[in-house]
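> Have a look at this fold, sequence not included:
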């Protein structure tokens, strides 16, 4: 079975499984990472981030101003690309047995977002709750529960990082002005929003493929490690 087929099956499977688990609260993690990517890109290009808002429906918005007009392009690209790369990072960390590092990075990004950017009430409440739960998982949870928590977050980020830009294609087909970052890029470059939405989706799928490959590699390695050693026979 090709890695692309495995990736698609994993995405479908994770979408089904995570919808069986009360996971709506945690889906805001991908939104937070997306908006954090916009904010970091803005600051890197000498812009100013006024604030970020996160909403209950898993959407978000970054309010910023930029002195360089061309900066609209990298800043608009940064959101979905950061979310896709972050999902890949989480699975790469898992493949190396560094789940604690992954949770620490999630906590650090959440804390920076809370202190520097997020100002609306739901966003602040989400970040405080998420930081508290993640710190408790790091400090008190047994390894099996911490690993379950980590994989839940990783699969949610993977799913959201692909289905998010995928939904932009639908929005761009219905109304090119309602496709979020793809619309911003279309307005500045003249390239249709559906083209940008498709590029976001292809990049997300490529990152998902790398993430699934890392996950399957870890699983195969663990299976080989747990396999009992063959008994040898010796003659005197």
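Looks like it came in fine. Model, not experiment: these values are computed from the prediction.
> Going by C-alpha atoms from here, please, whenever you check contacts or count neighbours.
Will do.
> Residue 52 belongs to a strand?
Yes - assessed with DSSP: H, G, I helix; E, B strand; the rest coil, residue 52 lies in a strand.
> Now do the contacts for residue 143.
By Cα atoms under 8 Å, 6 or more residues apart in numbering, the contact set of residue 143 is empty.
> With the one 3 residues further on instead?
Taking Cα under 8 Å, 6+ apart as the definition of contact, the neighbours of residue 146 are 137, 138.
> do the one 10 residues further on as well
Taking Cα under 8 Å, 6+ apart, we find residue 156 in contact with 14, 15, 18, 26, 27, 30.
> Looking at those, state which has the most neighbours.
Within those, neighbour counts (other Cα atoms under 10 Å) peak at residue 30, which reaches 28 neighbours.
> Check the offset of the strand or helix carrying it from the chain's centre.
Secondary-structure assignment from DSSP states H and E places residue 30 in helix 28-44. Distance of helix 28-44 from its chain centroid, counting by Cα atoms, centre = their mean, to the nearest Å, is 11 Å.
> residues making contact with it?
If you take Cα under 8 Å, 6+ apart as the criterion, helix 28-44 is touched by 48-49, 52, 54, 56, 58-62, 64, 66, 71, 74-76, 78-83, 86, 109-110, 113, 126, 153, 156-157, 160-161.
> Put this next to the previous one:
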């Protein structure tokens, strides 16, 4: 879109783009899965999941009437969102629940946009969400993480071809869908070793009396469900074994 007028940019954002070939969809799926499974790369890419996680806490806190005071993102890919309001009640429960399910739900939302060929809109919505979150970041590492992610999205959406934009949009979507599952596994692994006494699941246990493991199960079911539904939306015409042998 480099050199385009504002009107042309707007038409590009709200318009639809050509459906990419199935090969691109499948290659980006494999690439995203490798990123999630390969430890050294995951430790860097997980920052994106943390941004989504803390953004989910922040959004639900605001929607439930709490006052958001700040978000911090740390170099170990952990984060914390601080809000002020009642210490008990549905608002706190939904705020606590939002973190681990948000990356997967975002991935599902991205998949929905891709099924109707709004690839550019997906990238620009991501930019807007990052800009809104940046206002509430309260530490240097968090600012760097959000700005760096936003700059990458802007460069892709403004300077690259439709094919590159499609590849990035699908890669982001698959990464959120796959990447929403691994943190849930890591959470339960830490809980089993008693290394996360103040995790979201344990805070929800103290708020509701429902066991922490039950909340981890809810996180996992949402993540797996989003992957299955989102994956079906992205590759609905994938040949089955019967098709290949007939």
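Yep, that arrived. Being a predicted model, the structure only gives us computed values, none of them experimental.
> The helix holding residue 30 of the first structure vs the second structure, average offset?
Superposed on the second structure, helix 28-44 of the first structure shows a mean distance of 1.3 Å to its aligned residues (mean Cα distance after the TM-score superposition for the first structure).
> Buried ones in that helix, by neighbour count?
Using 16 or more other Cα atoms under 10 Å as the test for burial, helix 28-44 of the first structure gives 28-42.
> State the span of the second structure onto which it is aligned.
Taking TM-score structural alignment as the measure, the second structure aligns residues 47-63 with helix 28-44 of the first structure.
> swap in stretch 130-144 of the first structure?
By TM-score structural alignment, stretch 130-144 of the first structure lines up with residues 149-163 in the second structure.
> which of the residues in that stretch are buried?
Buried residues in stretch 149-163 of the second structure (16+ other Cα under 10 Å): 149, 150, 153, 154, 156, 157, 158, 162.
> need the contact list for the residue mapped onto residue 81 of the first structure from the second structure.
Using TM-score structural alignment, the partner of residue 81 of the first structure in the second structure is residue 101. The neighbourhood of residue 101 of the second structure, defined by Cα under 8 Å, 6+ apart, consists of 53, 180, 219, 222, 223.
> if we go to 7 Å?
Applying Cα atoms under 7 Å, 6 or more residues apart in numbering to residue 101 of the second structure gives the contacts 219, 222, 223.
> outside of stretch 57-77 of the first structure, which residues touch it?
If you take Cα under 7 Å, 6+ apart as the criterion, stretch 57-77 of the first structure is touched by 27-28, 31, 35, 38-39, 41-42, 45, 47-54, 181, 184-185.
> So which elements touch whichever helix in the first structure runs longest?
Secondary structure of the first structure read by DSSP state H shows that its longest helix is helix 193-226. Applying 3 or more Cα pairs under 7 Å, 6 or more residues apart in numbering; DSSP states H and E, we find helix 193-226 of the first structure packed against helix 3-20, helix 72-95, helix 143-174, helix 181-189.
> what residue lies at the spatial centre of the second structure?
Centrality entry for the second structure: nearest residue to the mean C-alpha point is residue 103, 3.0 Å, by Cα atoms, centre = their mean.
> I'd assumed residue 178 was in contact with it.
No - judged on Cα atoms under 7 Å, residue 103 of the second structure makes no contact with residue 178 at a distance of 9.3 Å.
> quick check: stretch 189-197 of the first structure aligns to which part of the second structure?
Counting by TM-score structural alignment, stretch 189-197 of the first structure corresponds to 208-216 in the second structure.
> list the buried ones in the matching stretch?
Neighbour-count burial for stretch 208-216 of the second structure, counted by 16+ other Cα under 10 Å, picks out 212, 215, 216.
> Let me have the residues you listed in a markdown table, extended by distance to residue 245 of the second structure.
Listed next are those as a markdown table, based on distance: Cα to Cα, whole Å:
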| residue | distance to residue 245 of the second structure |
| --- | --- |
| 212 | 46 |
| 215 | 42 |
| 216 | 40 |
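> Any chance of CSV for the contacts of residue 156 of the first structure, columns distance to residue 189 of the first structure?
As requested, those are arranged in CSV below (distance: Cα to Cα, whole Å):
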residue, distance to residue 189 of the first structure
14, 35
15, 34
18, 37
26, 34
27, 31
30, 27
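> If I align to the second structure, which of those residues are still contacts?
Among those, the contacts conserved in the second structure (both residues aligned by TM-score structural alignment, their matches' Cα atoms under 8 Å) are 14, 15, 18.
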